[in-house]
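Colleague: okay, structure incoming, though there's no sequence with it:
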């Protein structure tokens, strides 16, 4: 148990601190510069910010904020290892969905052309893949068990 969570040290840093920070930054970008947020999802596609695209950018920013709050709930507030493990599993599935959604939007040619990725594409695909691998590794116990003994009180491991 590390850093106020039921996670081992590395997953606690990654999922309880770094990822929520990145979600907050994503929210800030989507809300303060929806044009850049929308038009850099797939580079050079000539997208013009319409009210519909602006609405989608703001909505995605709101979803990022919601994910941050769910992470706080599951990793800090809940003291059950089972909740933390299911959170990691469900968000890993979401990572795969995020990568597939990017693939569908970009098409295979742009998706597999890693050399032409911009920062948003690396976030959508590279960061999602990195987080997914680390979530699965955490669930497999690579970094240690989720749940621990704290203050003489055993926390249930699942």
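Modeller: That came through, no problem. The model shown is predicted, which means the values in this text are computed figures rather than measured ones.
Colleague: all contacts plus neighbour counts: C-alpha atoms, from now on.
Modeller: OK.
Colleague: ok now the lengthiest helix in the chain, how far from the chain's centre?
Modeller: If you go by DSSP state H, the chain has its longest helix at helix 81-111. Per Cα atoms, centre = their mean, to the nearest Å, the displacement of helix 81-111 from the mean C-alpha position of its chain is 8 Å.
Colleague: check which helices and strands that helix sits against.
Modeller: If you count contacts as 3 or more Cα pairs under 8 Å, 6 or more residues apart in numbering; DSSP states H and E, helix 81-111 packs onto helix 128-139.
Colleague: distance from the helix it packs on to the middle of the chain?
Modeller: Per Cα atoms, centre = their mean, the centroid offset for helix 128-139 relative to its chain is 10 Å.
Colleague: second structure for comparison follows:
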């Protein structure tokens, strides 16, 4: 059987938009640590970033960079839907963890009051909502035309 062709919308999101957004997060977490903390939760952000926090933010930036490169490269080197599906499932699980991480802000503040969101909130919640929905849609085969559901080559 011929490998499944991933529709252009998913290719755009997962090959370009998401890796760029993750890379942007890495840059912010590494180069703009004080602003990153302030945007995350202003009232608990320190006036001077402690060394321990700087180390953790540098590690976060490194993980973001690794994730951006992994997604961008792995999905570019294969047309096998089973590989795409495996990575998309992992990223969907990570989306759930990412959304869970903002719960200390309060459910309503974190997830419902989008009119109060700043740039990091839009990235941490709004963008992650979009990515999770896009992943679910892809896993359900939405947009693959009349072809049978994807993932059947190695399923």
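Modeller: In hand now; what should we look at? Predicted model only: the values in this text are computed from it and were never measured.
Colleague: the longest helix of structure 1 vs helix 128-139, what angle?
Modeller: Going by axes from the mean of the first three to the mean of the last three Cα atoms, to 10 degrees, helix 81-111 of structure 1 is angled at 150 degrees with respect to helix 128-139.
Colleague: after helix 81-111 of structure 1, which helix or strand is next?
Modeller: helix 119-121 (DSSP states H and E).
Colleague: average gap between that next one and structure 2?
Modeller: In the superposition with structure 2, the average deviation recorded for helix 119-121 of structure 1 is 0.6 Å (mean Cα distance after the TM-score superposition for structure 1).
Colleague: give me the buried stretch members for that helix, please.
Modeller: For helix 119-121 of structure 1, burial by neighbour count (16 or more other Cα atoms under 10 Å) applies to 120, 121.
Colleague: stretch 40-49 of structure 1 now?
Modeller: Of all the residues in stretch 40-49 of structure 1, those buried under the rule 16+ other Cα under 10 Å are 40, 41, 42, 43, 49.
Colleague: part of a helix, is the fourth one?
Modeller: Yep, that's residue 43 of structure 1 we're talking about. No - counting by DSSP: H, G, I helix; E, B strand; the rest coil, residue 43 of structure 1 is not part of a helix but coil.
Colleague: give the contact list for it.
Modeller: Counting by Cα atoms under 8 Å, 6 or more residues apart in numbering, residue 43 of structure 1 makes contact with 117, 118.
Colleague: now swap in the last one and tell me
Modeller: When contacts are counted by Cα under 8 Å, 6+ apart, residue 49 of structure 1 is found next to 34, 35, 38, 39.
Colleague: for structure 2, which helix is longest?
Modeller: As assigned by DSSP H, the longest helix anywhere in structure 2 is helix 51-74.
Colleague: superposed on structure 1, what's the mean shift for that helix?
Modeller: Counting by mean Cα distance after the TM-score superposition for structure 1, helix 51-74 of structure 2 comes out at 1.3 Å.
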